[in-house]
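**Student:** no sequence for this one, just the structure:
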């Protein structure tokens, strides 16, 4: 497993927590940041998957 996939999963999880905290407090900025972090994590994961595929 590529380190980008691990980082992506961590970033995505952090984004989900940030979005949930924003939902609970009504903080739209935090909600948006959480969604952006999730998208960033998804992109990192995809990059890691591509690297893994190239190694095979």
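**Tutor:** Cool, got the structure. As the structure is a computational prediction, the values presented were derived from the model and not from experiment. Numbering: from 1, shown residues only.

**Student:** from here on, just use CA atoms for contacts and neighbour counts.
**Tutor:** Fine.

**Student:** list the buried residues in whichever helix in the chain runs longest.
**Tutor:** In the chain, assigned by DSSP state H, the helix with the most residues is helix 28-55. By neighbour count on 16 or more other C-alpha atoms under 10 Å, the buried set for helix 28-55 is 30-31, 33-45, 47-49, 51.

**Student:** and what of stretch 5-13?
**Tutor:** 5, 7, 8, 9, 10, 11, 12, 13.

**Student:** okay, one more to line up with it:
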């Protein structure tokens, strides 16, 4: 996994967590859902890169 991809995945997860938290505090279900979706997107990016790394070895 390249450093750039790791940073992108971590950023997506962090932004998602912030959105989810703000949504919970403000009772904004749409923002909570967006945050969870963004976190999932970051997790998928991580998983895809881990698969790539496994095949490189």
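**Tutor:** Ah, there it is. These figures come from a predicted structure and were not determined experimentally.

**Student:** quick one: TM-score?
**Tutor:** The pair, once superposed, lands on a TM-score of 0.86 when counted by TM-score structural alignment, normalised by the length of the first structure; 56 aligned residues with a C-alpha RMSD of 1.2 Å.

**Student:** just to revisit the earlier point, show me what the longest helix of the first structure is packed up against.
**Tutor:** Helices and strands touching helix 28-55 of the first structure, by 3 or more C-alpha pairs under 8 Å, 6 or more residues apart in numbering; DSSP states H and E, are helix 3-25.

**Student:** the helix it packs on vs helix 28-55, what angle?
**Tutor:** With axes from the mean of the first three to the mean of the last three C-alpha atoms, to 10 degrees applied, the angle from helix 3-25 of the first structure to helix 28-55 works out at 160 degrees.

**Student:** list the helices and strands helix 3-25 of the first structure packs on?
**Tutor:** Counting by 3+ C-alpha pairs under 8 Å, 6+ apart, helix 3-25 of the first structure packs on helix 28-55.

**Student:** what's the helix it packs on aligned against in the second structure?
**Tutor:** The alignment of helix 28-55 of the first structure onto the second structure (TM-score structural alignment) spans residues 29-56.

**Student:** ok, and the closest non-adjacent residue to residue 49 of the second structure?
**Tutor:** The shortest distance from residue 49 of the second structure to any residue other than its chain neighbours is 5.3 Å, reached at residue 1 (C-alpha to C-alpha, 6 or more residues apart in numbering).

**Student:** is the one you found in contact with residue 51, as I believe?
**Tutor:** No - judged on C-alpha atoms under 8 Å, residue 1 of the second structure makes no contact with residue 51 at a distance of 9.0 Å.
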